[in-house]
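**Q** using only what follows, build the 3D model:
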Amino acid sequence: MHEIKQISSVQNALVKKILLLKEKSRERKKTGLFIIEGQREIELALKGGYEIETVLFQKDLIDLNATYTLFENSKLTPDYIEVTKDVYQKLAYRQTTEGVLAIAKSKPTLLEELELKNKNPLILIAEAPEKPGNIGALLRTADAANLDAVIIANPKTDLYNPNIIRSSVGCVFTNKVAMGSTSEVIAFLKAQNINIYCAALSASENYIKTDFNPASAIVVGTEADGLSQEWLENSTQNIIIPMQGEIDSMNVSVSAAIVIFEAKRQRNFE
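**A** As a prediction, the model looks like this:
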């Protein structure tokens, strides 16, 4: 049997620590810890090999046995803490929630530690994405397409921002993710002999005509600024999705999904 601790005060030291982890990127980086909310997200984190230290649950929302079930295929033995409804409402990020939170250890996202097992990888790269919702959507697409990696160049936020975890519905845990400067990422790709296909308006060919069968990186920028000149100067080929309406761009996650699944189609969805 697990020993069940209890917390009933929002002034509790652990509650204050969790609030800092939820709200402050600096605290997440300093401690190497972050917060996961929801059963599905915790399950995906466990599948992704994340180490979970503590589980907090609200018994009116989730049965204790259900929290045990999350770890039935894991060797981890986290601390279990029952919290009151007031405490849980203080900690929970989502309005519609499942009554369970976890404190987990983050994984390194250093580019030099990224291992590509596939000799012919297909990678998504996003330069300087600012909106957690877009990052989450990109990670969902990457998971759906079973990409070999996602690389964020010139990151503006840390990977374990609660908004990213929420918007990715846990796919932040199921992808191989690395971060680095644009220069570092370009050097990495060239060292691996990976073609660079930049989504850009200038000097571009229709993405349908591009051969994504060789090792390929699909690179997208922000909707406001596009890609930096450094990417365009190092591009194997700029690509474009032809527009038939009045605007010249789409949401970055939508554009990335269109190109990624064309690449997967060419590869026979390998």
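
**Q** CA only for contacts and neighbour counts going forward, please
**A** OK.

**Q** from what I see, Ala215 and Leu116 are in contact.
**A** No: the pair Ala215 / Leu116 is not scored as a contact, 10.9 Å apart, by C-alpha atoms under 8 Å.

**Q** of those two, who's got more company?
**A** With other C-alpha atoms under 10 Å as the criterion, Ala215 and Leu116 differ in neighbour count, and Ala215 comes out ahead with 18 against 14.

**Q** let me see the contact set for the residue nearest to Pro129 when sequence neighbours are not counted.
**A** Counting by C-alpha to C-alpha, 6 or more residues apart in numbering, the nearest residue to Pro129 once its immediate chain neighbours are dropped is Thr222, at 5.9 Å. Taking C-alpha atoms under 8 Å, 6 or more residues apart in numbering as the definition of contact, the neighbours of Thr222 are 126-130, 252.

**Q** also Ile52?
**A** Residues in contact with Ile52 (C-alpha under 8 Å, 6+ apart) are 46, 76, 78, 102-105.

**Q** same deal with Ala217?
**A** Each residue near Ala217 by C-alpha under 8 Å, 6+ apart is listed here: 122-125, 189, 194-197.

**Q** next one: Ala200
**A** Applying C-alpha under 8 Å, 6+ apart as the definition, the contact partners of Ala200 turn out to be 226-227, 238-240.

**Q** save those residues as TSV, and put in distance to Ile18 too.
**A** TSV is the format used below for these (distance: C-alpha to C-alpha, whole Å):
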residue	distance to Ile18
Gly226	36
Leu227	36
Asn238	44
Ile239	44
Ile240	44
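
**Q** turn those into TSV, including neighbour count.
**A** Putting those into TSV (neighbours: other C-alpha atoms under 10 Å) gives the following:
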residue	neighbour count
Gly226	17
Leu227	19
Asn238	24
Ile239	24
Ile240	23
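
**Q** before we compare anything, build this one as well:
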Amino acid sequence: MKFISSPHNATIRLAEQLQRKSKARKKEGLFLVEGKREIQLALDGGFELTQLLICGEVFLESSEFTRDQIEKHINIKESTEVIAVSSEVYEKLAYRSGTEGCIAFAKAKSQQLSSLQLDTNPLILIAESPEKPGNLGALLRTADAAKVDAVIITNSITDLYNPNVIRSSVGCVFTVPVITSSTTETILFLKEQNINLYAATLQASERYDLINYTSSTAIAVGTEATGLSQEMRDAAVQNVIIPMRGAIDSMNVSVSAAILLFEAARQRGF
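**A** Prediction:
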């Protein structure tokens, strides 16, 4: 088994680039996944791992280990190269503490609308122009909890494979089909698929709990600062609002999405 002890090794330098720069992730078609649970969720979600870096002292509390020992913990395929790394190298790469001594290189998937396969009567979350990786990660976690059929991110400012997105989603970026598109393309897709669009916005809105979401449904949420675009609001069959009793008129976007999605799920017999 290959062993890397130098932080200046080419593989480690590439890992650092993938961790820090969206441009590198897009150029290489690769991103990093850190932690046992996240790596296993990526595998379960059909993502291909090219390499798996293991720090034995952290992963198995032993500097010496075999591939068979690793496979008892992570269900990697034969094509995945396992590389042992020193504690120094691992600490240089680890994005957060307590991630069990494993970091994987994963291949990015197609995120085009044309690749989205939907069952009949789908429930979709649309996130328009998410800016903060933490918010996007939380939205993906919410989407997984509500078991939506897909998440469509329109006019995205945040890279889906940003380490902060993966971390804040606790791996849910791998458990739900995620598509990136423009608002215009998304609206056209929804019309072609006869999917009703409901826009979470203050303007000309109906209470969210008075809407029937049992047919094919897409629920769109915007940023906390600017909300949804006029284009998205105009395309909706109905704007919906969550009544609030306090001094403010908005909540964190993932909280709002959770309320709307779970009402839709409740109506569908969740």
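
**Q** overlay the chains and give the TM-score.
**A** For these two chains in superposition, a TM-score of 0.95 is obtained (TM-score structural alignment, normalised by the length of structure 1); 264 aligned residues with a C-alpha RMSD of 1.1 Å.

**Q** ok, back up a step: filter the contacts of Thr222 of structure 1 to the buried ones?
**A** With neighbours counted using 16 or more other C-alpha atoms under 10 Å, the contacts of Thr222 of structure 1 contain these buried positions: 126-129, 252.

**Q** who's in contact with stretch 93-109 of structure 1?
**A** Defining contact as C-alpha under 8 Å, 6+ apart, one finds that stretch 93-109 of structure 1 is touched by 18, 32-39, 42, 50-62, 67, 88, 92, 160, 162, 177-179.

**Q** now the aligned residue in structure 2 for Arg28 of structure 1: how far from Gly269 of structure 2?
**A** In structure 2, the residue paired with Arg28 of structure 1 according to TM-score structural alignment is Arg25. With distances taken as C-alpha to C-alpha, to the nearest Å, Arg25 of structure 2 is found 40 Å from Gly269 of structure 2.

**Q** neighbour-wise, which of those two wins?
**A** Comparing Arg25 of structure 2 with Gly269 by neighbour count (other C-alpha under 10 Å), the higher total belongs to Arg25, at 22 against 8.

**Q** leaving out chain neighbours, which residue sits closest to the more buried one?
**A** Nearest one to Arg25 of structure 2, counting by C-alpha to C-alpha, 6+ apart, is Leu18 at 5.2 Å.

**Q** contact partners for that neighbour?
**A** With C-alpha under 8 Å, 6+ apart as the criterion, the residues that contact Leu18 of structure 2 are 24-25, 30-32.

**Q** so which of those persist in structure 1?
**A** Cross-checking the contacts of Leu18 of structure 2 against structure 1 gives 24-25, 30-32 as conserved contacts, using both residues aligned by TM-score structural alignment, their matches' C-alpha atoms under 8 Å.

**Q** in helices, which of those residues fall?
**A** Using DSSP state H, 24-25 are the members of the kept ones among the contacts of Leu18 of structure 2 that sit in helices.

**Q** just send the kept ones among the contacts of Leu18 of structure 2 back as TSV, with distance to Leu261 of structure 2 too.
**A** Putting these into TSV (distance: C-alpha to C-alpha, whole Å) gives the following:
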residue	distance to Leu261 of structure 2
Ala24	34
Arg25	31
Leu30	31
Phe31	29
Leu32	30
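
**Q** and which of the kept ones among the contacts of Leu18 of structure 2 is nearest to Gly171 of structure 2?
**A** Proximity of those to Gly171 of structure 2 was ranked by C-alpha to C-alpha; the top entry is Leu32 with 11.8 Å.

**Q** now do the same for the closest residue to the closest one other than its chain neighbours: helix, strand or coil?
**A** Taking C-alpha to C-alpha, 6+ apart, and ignoring the residues beside it in sequence, Leu32 of structure 2 has Phe105 as its nearest neighbour in space, at 4.9 Å. Per DSSP: H, G, I helix; E, B strand; the rest coil, the local secondary structure of Phe105 of structure 2 is strand.

**Q** show me what Phe105 of structure 2 aligns to in structure 1.
**A** Phe105 of structure 2 maps onto Ile103 in structure 1 when the alignment is built from TM-score structural alignment.

**Q** quickly note the distance from that match to Lys5 of structure 1.
**A** Distance check for Ile103 of structure 1 against Lys5 of structure 1: by C-alpha to C-alpha, it reads 15 Å.

**Q** hmm, back to that, what's the farthest-apart pair in the contacts of Leu18 of structure 2?
**A** Among the contacts of Leu18 of structure 2, the pair separated by the greatest distance (C-alpha to C-alpha) is Ala24 and Leu32, at 11.4 Å.
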